[in-house]
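> The following comprises the amino acid sequence and a computationally predicted model.
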Amino acid sequence: MTERISQTQAIIIAAVIIVAGVGGVFLFTSMTAPPGPEPIKIGFISGLSPPGAYGAAANIKDGAELAIKHINEDGGLLGRPVTLVVGDSSGQVEKGIAAANRLITEDNVVAIVGMLHSSVVLSVQDICEEYEIPLLPSGAGNVMITQKNMSYTFRAHITDLDRADSWLNFSKYMGWEKLAIIAEDTDWGVGGIEWVENQQSDVYPGCTIESWVVSRESPDYYTELLEIKDWGPDVVLEIASQLFFYQITKNAYEVDLSTQVPLLAAAPEMPQQGAWEAVGEAGVGILETESYHPNMELTEQGERAQDGWYIEYGHGPEYFGLNGYSDVMCVAQAIEIAGSADSVQIANALRGNPLERWGSTITFEDTPGPYHQQASPPVLICQFTEFEQALEDTTIIFPESKATGDYTPPGDL
């Protein structure tokens, strides 16, 4: 027997068919929607694991990632999102070369930032030159990096030459005539000694310098530090990175050297996370080479970075991290100036145009010599006078024009 479908049932069935059809069209459309714009990729390489200076490298990475976040919050670049592609060199040349080749040939990055080991930079910059990729090393100070006058290397970090002049001028200012240098057996340590010796006759001819180069493989440095103590210096300059700085600092305290003679750290070591836990009371009295102090006047970019650090990381920034932030921001500004994410056009825009950074507006000038496409920040000497003291509470000792207090000798701490 055939059943008749009522008019009401027919309307219901038709409605179900229509809804199903619309849903299918919606599902098909959603599944076949065109993808969003391809992200612009910026490469990052640094010594994020031992024997690299992993604390400083992590700070640079924090800065670079914060800059990427801020750029994307502002709508990205050229209507495209921006991503950071990370490589770890462990502070070793071979790993740095491998990371650079991968970032350039596989990940198609438009620029590379982040490096702080000069030996790695000196090799990777040849690769960047070959592939025409801008390289902005965030914490590598070897003068040869810019002295090579390469077209695709841009640096806004203090050089070994800047530091050497500052150390000698500071010693002269303090009246210290005997300068002992203990340095790790790397391009950073040995190169630092060479630049101090090269600059001595021009900057402080009355100073006597003795140097000790130590192996990073050594379990301790008691022998060398006792020799330094017997020599009777007025100040001891430590040119060593992270783990080796920690070891030298602790050993100097244990042999009663730093309780009598000031130690001058060649780089911002004490603001690194874990530094106080590593050196303990041996860190009290340390003099340190800095280019950033929380009481400095910052640019609008620097203030945003500083605020962002507290929001994202729960504490203030330090120098290396700010450099990582501003290196990414320099690439971003160049992309906007060029109106293109092409690496050659980015390099052309980096060169000769005013670029805002955390502390000032700089220009990478195409001039021959050690300051080719180099913009050096100021060099400060600060002193940590209390256990677990934060950088913002340290005293700026030098230069005199920026001093916030006087030097405190070890015996008065």
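Sure, I can see it. Numbering: from 1, shown residues only.

> C-alpha from now on. contacts and neighbour counts both.
OK.

> In this protein, mark out all the strands, start to finish.
Along the chain, counting by DSSP state E, strands occupy 40-46, 82-88, 112-113, 135-136, 178-184, 208-214, 235-239, 263-265, 287-290, 355-356, 361-362, 380-383, 395-398.

> deepest of the ones you listed, which one?
Most buried of these by mean neighbour count (mean count of other Cα atoms under 10 Å) is strand 112-113; its value is a mean of 30.

> which residue ranges form the helices in the protein?
7-31, 54-73, 93-105, 118-131, 144-147, 160-174, 187-203, 222-231, 243-254, 275-279, 300-313, 319-338, 343-350 (DSSP state H).

> Show me what counts as buried in the third one.
Just to be clear, that refers to helix 93-105. 93, 95-97, 99-101, 103-104 (16 or more other Cα atoms under 10 Å).

> Now distance to S46 too, for the residues you listed, in TSV please.
Formatted as TSV, those follow (distance: Cα to Cα, whole Å):
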residue	distance to S46
V93	11
K95	10
G96	8
I97	11
A99	9
A100	10
N101	14
L103	13
I104	15
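
> closest to A64 among those residues?
L103 (15.8 Å; Cα to Cα).

> returning to what we had before: now that we have the strands of the chain, can you turn them into CSV and tack on distance to R163?
Formatted as CSV, the strands of the chain follow (distance: least, Cα to Cα, whole Å):
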stretch, distance to R163
strand 40-46, 22
strand 82-88, 27
strand 112-113, 22
strand 135-136, 19
strand 178-184, 13
strand 208-214, 16
strand 235-239, 11
strand 263-265, 11
strand 287-290, 8
strand 355-356, 23
strand 361-362, 19
strand 380-383, 9
strand 395-398, 13
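
> and of those, who's closest to V279?
Per Cα to Cα, nearest to V279 of the strands of the chain: strand 263-265, 12.9 Å.

> So which other helices or strands are in contact with the closest one?
If you count contacts as 3 or more Cα pairs under 8 Å, 6 or more residues apart in numbering; DSSP states H and E, strand 263-265 packs onto strand 235-239, strand 287-290.

> still on that earlier bit, to L263, which of the helices of the chain lies closest?
Of these, nearest to L263 by Cα to Cα is helix 243-254, at 8.0 Å.

> just checking, I397 touches E290?
No. Using Cα atoms under 8 Å, I397 is not in contact with E290, being 11.0 Å away.

> Okay, one more to line up with it:
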Amino acid sequence: MKNSLLPLRFLHPAVKVSRRRYTAASSGALGKLNVPTDYSASSYLAHTSSQTYNLHTDLPTHIRSSKTKRTNYFTAVNDALRTILTTDDKSLIFGEDVSFGGVFRCTSNLTDSFGGSRIFNTPLSEQGIIGFAIGLSTSGYTALPEIQFADYLFPAFDQLHNEASKMRYRSGGAENFNAGRMVVRMPTGAVGHGALYHSQSPEGFFLGMQGITVIIPRSPVQAKGLLIAAARGADPVVIMEPKILYRAAVEEVPLEEYELPIGKAEVLQAGTDVTLVTYGTMVYVAEAAARAAKERFGVSVEVIDLRTVRPWDKETITKSVNKTGRCVVVHEASRTGGMGESIAGEVQERCFLRLEAPVTRVTGWDTHMPLAFEEFMVPDVVRVLDGIKRTVKY
């Protein structure tokens, strides 16, 4: 294949094609902000047992004396699935390659423990996988399908939107005829080299899908508790797991089973000047940007992790914005049709008289995910810090 960069190198030997991970805006003094995330130093991850219970304040009281284990994200998901399979003998896991552990190993060793009748592979048909899951869930089973990548979900949207989301409504609330025992898991988001079909963030497509709950956990503790809660809940749930966190995010996770509240946002850091709303991988970018805002400008940022992006927690966001008077929304999905639009509209209706500035959105760009420039698509610390600065100076 012809390399379009070769003529440039030949004519200008001094020009080097950079392998920078971050945007050109990161040059100069602010460039020092855009360094790879050190998850081992993040204050939003619990690195000791005591931090687990201090940070994750909505962990149930009865497990607060439980022992913890250092666990990465995908292992926490695996532990949650094992708990569900152990406590619910009508739960089934199925999808592409799940009996072998899946692409990201989230279902590793489950077939050995529970057998091929409860963890099994399917044909490469996302529409078929979700259709089968809906049928199982309406027949009294707990269906736990895995979509190999969130990018592959689109063929199944008809099943989710026209069947699963409407099942309870059209049945008149029948207790058994609904898709409430269905939890669809999938890896999502940018990973650095996924490009068009392995790095999309499609959560915005669910915003108008009534009857479906969408969760994006930020950490191992959150992933385990929210997955168990979803499997025991009354509504069909889509859980999007940021794939870049599967091995990068590690924390002390309680060994006992537990549930975390669905539909409730979490204030990770209290602040007085700006509310920063985000979720998933961007939580850690927000952490660095909030720290930089405090150190460089003296700005106090309140950081909120939505956790559940549909329906999202309007009360927690409203309370925070009424206090700070400013709001910045950060997500890696495209600007148009993303969570930022929904949040900005709601905040400006609910908090108009308290707002000191328009709601600012720092998001992915409105274009396809490129292979060579994937890192340029995703908001980085400099872009988020600039959004905070513009909002404060408005």
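Nice, I can see it. In this text, all values refer to a predicted model and were calculated from it rather than measured experimentally.

> What does the superposition give as a TM-score?
Superposed pair, TM-score by TM-score structural alignment, normalised by the length of the second structure: 0.34. Supporting alignment: 196 aligned residues with a Cα RMSD of 5.8 Å.

> Now do the shared contacts for I397 and E290 of the first structure.
380-382 (Cα atoms under 8 Å, 6 or more residues apart in numbering).

> Distance to I13 of the first structure added to those residues, as a markdown table?
A markdown table is the format used below for the shared contacts of I397 and E290 of the first structure (distance: Cα to Cα, whole Å):
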| residue | distance to I13 of the first structure |
| --- | --- |
| L380 | 81 |
| I381 | 83 |
| C382 | 82 |
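
> Out of those residues, which comes closest to G63 of the first structure?
Distances from G63 of the first structure to those, taken by Cα to Cα, are shortest for L380, at 21.2 Å.

> So that closest one sits against T289, correct?
Yes. The pair L380 of the first structure / T289 is scored as a contact, 5.8 Å apart, by Cα under 8 Å.

> So for L264 of the first structure, which of the helices of the first structure sits nearest?
It is, among the helices of the first structure and with distance given as Cα to Cα, helix 160-174, at 8.7 Å.

> packing partners for that closest one?
helix 187-203.

> So which bits of the helix it packs on are buried?
Applying 16+ other Cα under 10 Å to helix 187-203 of the first structure flags 188-193, 195-197, 200, 203 as buried.

> separation between I60 of the first structure and I40 of the first structure?
20 Å (Cα to Cα, to the nearest Å).

> Distance of the closest residue in space to A80 of the second structure that isn't next to it in sequence relative to L268 of the second structure?
Leaving aside its sequence neighbours, A80 of the second structure sits nearest to K224 (Cα to Cα, 6 or more residues apart in numbering; 5.0 Å). Using Cα to Cα, K224 of the second structure is found at 18 Å from L268 of the second structure.

> Then R390 of the second structure?
Taken as Cα to Cα, the span from R390 of the second structure to L268 of the second structure is 22 Å.

> So these two - more neighbours on which side?
Legend: neighbour count by other Cα atoms under 10 Å for R390 of the second structure and L268, higher for L268 (17 against 13).

> Just list the residues touching that one, thanks.
44, 55, 302-305.

> For these, which two are the farthest from each other?
Comparing the members of those, the greatest separation, given Cα to Cα, is between L55 and E302, at 15.1 Å.

> Counting neighbours, go ahead and name the busier of these two.
E302 (24 against 14).

> For that one, pull up the helix or strand it's in.
strand 301-305 (DSSP states H and E).

> Tell me who's in contact with V238 of the second structure.
183-186, 212-215 are the contacts of V238 of the second structure under Cα under 8 Å, 6+ apart.

> swap the cut-off to 7 Å and go again
Counting by Cα atoms under 7 Å, 6 or more residues apart in numbering, V238 of the second structure makes contact with 183-185, 213-215.

> Pull up the gap between it and F114 of the second structure, please.
V238 of the second structure is 24 Å from F114 of the second structure, by Cα to Cα.

> Relative to V301 of the second structure, how far out is T391 of the second structure?
T391 of the second structure is 11 Å from V301 of the second structure, by Cα to Cα.

> Neighbour count for those two, which is higher?
For T391 of the second structure versus V301, neighbours defined as other Cα under 10 Å are more numerous around V301 (27 against 20).

> Wait, the more buried one touches A286, no?
No. Here V301 of the second structure does not reach A286: they are 9.4 Å apart, not a contact under Cα atoms under 7 Å.

> rewinding a little: isn't the residue nearest to A80 of the second structure right up against A76?
Yes. Between K224 of the second structure and A76 there is a contact under Cα under 7 Å: 5.4 Å.

> after the lengthiest strand in the second structure comes which helix or strand?
Longest among the strand segments of the second structure by residue count, using DSSP E, is strand 327-334. Counting by DSSP H and E, the next helix or strand C-terminal to strand 327-334 of the second structure is helix 339-350.

> That following helix to strand 327-334, inter-axis angle?
150 degrees (axes from the mean of the first three to the mean of the last three Cα atoms, to 10 degrees).

> and R163 of the first structure, how far is that from G308 of the first structure?
Taken as Cα to Cα, the span from R163 of the first structure to G308 of the first structure is 29 Å.

> Report the buried residues of stretch 382-394 of the second structure.
In stretch 382-394 of the second structure, counting by 16+ other Cα under 10 Å, buried: 382-385, 387-388, 391-392.

> Stretch 324-339 of the first structure too?
By neighbour count on 16+ other Cα under 10 Å, the buried set for stretch 324-339 of the first structure is 324-335, 338.

> what about I129 of the second structure, which helix or strand?
Applying DSSP H and E, one finds I129 of the second structure within helix 126-137.

> Mind giving me the packing neighbours of that helix?
With contacts taken as 3 or more Cα pairs under 7 Å, 6 or more residues apart in numbering; DSSP states H and E, helix 126-137 of the second structure sits against strand 142-146.

> what does the strand it packs on rub up against?
90-95, 129, 133, 136-137, 181-186, 231.

> ok, then the element right after it?
Taking DSSP H and E, what comes next after strand 142-146 of the second structure is helix 157-158.

> which other helices and strands contact that following helix?
Using 3+ Cα pairs under 7 Å, 6+ apart, helix 157-158 of the second structure sits against no helix or strand.
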